[in-house]
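Asker: Here's a sequence, model it:
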Amino acid sequence: MAKRRISARQRRIYRRRRIVAGILAVVIIALCWGFGWLLVRGVSAINYAINKDDINAIARQAAPSPKEVSGVKDCTANDVDLSVSASSATLSLAGSVKFTVTIKHHGAASCLIDGSNASRVLTITSGNETIWRSDSCPVDSRMLLMAGNDKDIQTITWNANATGEQCQQDATLPNVNRGTYVAKLSMKSNDKVQSDPVSVVVQ
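Answerer: Coordinates of the predicted model:
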């Protein structure tokens, strides 16, 4: 039986049909894959929205509290010296005296110290009685990085008055009586860091 001959024109037509069919197959496969991917993402998004509160609760429980790490130690008695001096050794009733308070670094390494009046505290005493303190009222911290031969020098004025149990305006505090009073500088966080005492006389 004689085979049917296919003309060159028909072969070109068949070839184009096969190419078109192949392209359509690739397009269909790509569409199916894309639809499946969108379906999976949609289901995941719905599950996340439903369980969002539970996921956040678990995350909050698992996350540790952040810690502040500066890498610089706090100053100790081995790192700094405190000193205080008075502008006058005597003052009158209702008068005032200025104290120069100094923090001097002498340690081998850098260290941090709060140089505010609430931390580096000037205390006025009479015998065993505390008369006045620079930390009676709250103030902002004043962190200092001390290194080498650094010095921090500040002035604190005492108006020869006595602080109460609560923070009050300096002008409303009662005046002290005549007598000898002792001023000393110390660190509130470390009582081993303190200055030598300085005496002033209220006449």
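Asker: rest of the way, CA atoms for contacts and neighbours
Answerer: OK.
Asker: Could you verify my assumption that Asp152 touches Ile103?
Answerer: Yes: under the contact definition of Cα atoms under 8 Å, Asp152 touches Ile103, with a separation of 5.1 Å.
Asker: Here is the second sequence; please produce its structure so I can put it next to the first one:
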Amino acid sequence: MSMLVVVLLCAVGVAGGYGLGRVVDGARSLLAGPESLPADKVAAPEPLDVGGPATTCRADDVELGLSASATTVTEGSPMSFMVRVTNVGRVPCLFDGAAASRAVTITDETGKEKVWSSADCVDGSRPLLLGPEGVDAGEVHWKSVQGCAKKAPAVGAGTYQATASLEDVPGATSEPVTFTVAAKAKPHSDDAKDTGDADDGTASGDAAKSDDKTGDEKVGDDAADAADRDAKDEGDEKAAADEKAATD
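Answerer: The predicted model follows:
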């Protein structure tokens, strides 16, 4: 059938004034079919076995995000951090989502000197299976102190950095978040002076009031003594009169 088509095309081409060579080339291109593709373009990509056993997340599979509740906090005041873990891979993977693994570490401004880490204060594990584009978020609280002891010293005023990481996923870390710890406000010297002046005025008023009270008490005592003397004189005069009348 193909040969018959070629013969007919050749006859038509020659009759139409085309050269025999051009007609033969056209027939060959028609019979050759579509251009063949390279083997790597033809092969389909290997399908993902999303139903198979999940593997441990790798650093390339997850993305860590970290945000702070405030950019400035007063010495000794608490603050919190939100840690978000996102699966940016193509298959589900496993990681430890407990607070001991989802660690927030506080360092000095240079990032070299460690001040505090949430991983040092808690323990336990919480295996999580995170699907593609899945997100798991958790909050970490910090009391602006050094270490985990109940009476741990408070950090001093200055600039610090916070970074999130996954203990069981080496290399998985967040971008650092910078924040400031401000010193506590101290009482103003003028306020202290005003308070002292007020205390002095109160003390002076109390002293004057005490003096007034003493004077009033003294006047009262003098009046009582005078009344006693008058009563005594009256008694003496009466006694003398009675004695004279008895003699008469």
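Asker: quick one: common contacting residues for Asp152 and Ile103 of the first structure?
Answerer: Common neighbours of Asp152 of the first structure and Ile103, using Cα atoms under 8 Å, 6 or more residues apart in numbering, are Gly115.
Asker: more crowded one of the two?
Answerer: For Asp152 of the first structure against Ile103, the residue with the higher neighbour count under other Cα atoms under 10 Å is Ile103, and the figures read 23 against 13.
Asker: From Thr123 of the first structure, how far out is the counterpart of Glu63 of the second structure in the first structure?
Answerer: When the first structure is aligned by TM-score structural alignment, Glu63 of the second structure is paired with Asp81. For Asp81 of the first structure, the distance to Thr123 of the first structure under the criterion Cα to Cα, to the nearest Å works out to 16 Å.
Asker: try Ile19 of the first structure
Answerer: Looking at Ile19 of the first structure against Thr123 of the first structure, where the rule is Cα to Cα, the gap reads 97 Å.
Asker: ok, the two, which is more surrounded?
Answerer: Neighbour tally, Ile19 of the first structure and Thr123, criterion other Cα under 10 Å: the higher count belongs to Thr123, 17 against 12.
Asker: To which residue of the second structure is that one aligned?
Answerer: Using TM-score structural alignment as the criterion, Thr123 of the first structure maps onto Thr105 of the second structure.
Asker: same thing with Ile113 of the first structure?
Answerer: Ile113 of the first structure maps onto Phe95 of the second structure when the alignment is built from TM-score structural alignment.
Asker: can I assume that match sits in a strand?
Answerer: Yes: with DSSP: H, G, I helix; E, B strand; the rest coil as the criterion, Phe95 of the second structure is located in a strand.
Asker: Hmm, Asp136 and it touching each other?
Answerer: No: because the distance of 10.6 Å does not satisfy Cα under 8 Å, Phe95 of the second structure is recorded as not touching Asp136.
Asker: The one helix or strand the match of Glu63 of the second structure maps to against the second structure, how far on average?
Answerer: With secondary structure defined by DSSP states H and E, Asp81 of the first structure is part of strand 80-86. In this overlay with the second structure, the average offset of strand 80-86 of the first structure from its partner residues is 0.6 Å by mean Cα distance after the TM-score superposition for the first structure.
Asker: what ranges do the helices span in the first structure?
Answerer: Across the first structure, reading from the start of the chain, the helices by DSSP state H fall at 8-62.
Asker: just to revisit the earlier point, so the match of Thr123 of the first structure makes contact with Glu167?
Answerer: No: when contacts are counted by Cα under 8 Å, Thr105 of the second structure is not listed as touching Glu167 (11.6 Å).
Asker: about what we covered before: need the overlap of contacts for Phe95 and Asp136 of the second structure.
Answerer: Looking at what touches both Phe95 of the second structure and Asp136 (by Cα under 8 Å, 6+ apart), the common residues are Leu130.
Asker: How about the contacts made by the match of Thr123 of the first structure?
Answerer: Lys114, Val115, Trp116, Ser117, Ser118, Ala162, Thr163, Ala164.
Asker: at 10 Å instead, please
Answerer: 111, 114-120, 161-165, 176 (Cα atoms under 10 Å, 6 or more residues apart in numbering).
Asker: what's the answer for Ser67 of the second structure, then?
Answerer: 80-84, 139, 162-164, 174-178.
Asker: now Ala231 of the second structure
Answerer: Applying Cα under 10 Å, 6+ apart, one finds that Ala231 of the second structure lies in contact with no residue.
Asker: Could you grab the helix/strand/coil label for it?
Answerer: For Ala231 of the second structure, the secondary-structure state derived from three-state DSSP is helix.
Asker: and it, how far is that from Phe95 of the second structure?
Answerer: Taken as Cα to Cα, the span from Ala231 of the second structure to Phe95 of the second structure is 107 Å.
Asker: Lys150 of the second structure too?
Answerer: Taking Cα to Cα as the criterion, Lys150 of the second structure is separated from Phe95 of the second structure by 30 Å.
Asker: From start to finish, how long is stretch 133-152 of the first structure in a straight line?
Answerer: Distance between the boundary residues of stretch 133-152 of the first structure (Cα to Cα) amounts to 20 Å.
Asker: buried sites along that stretch?
Answerer: When neighbours are counted by 16 or more other Cα atoms under 10 Å, the buried residues of stretch 133-152 of the first structure are found to be Arg133, Ser134, Asp135, Ser136, Leu144, Leu145, Met146, Ala147, Lys151.
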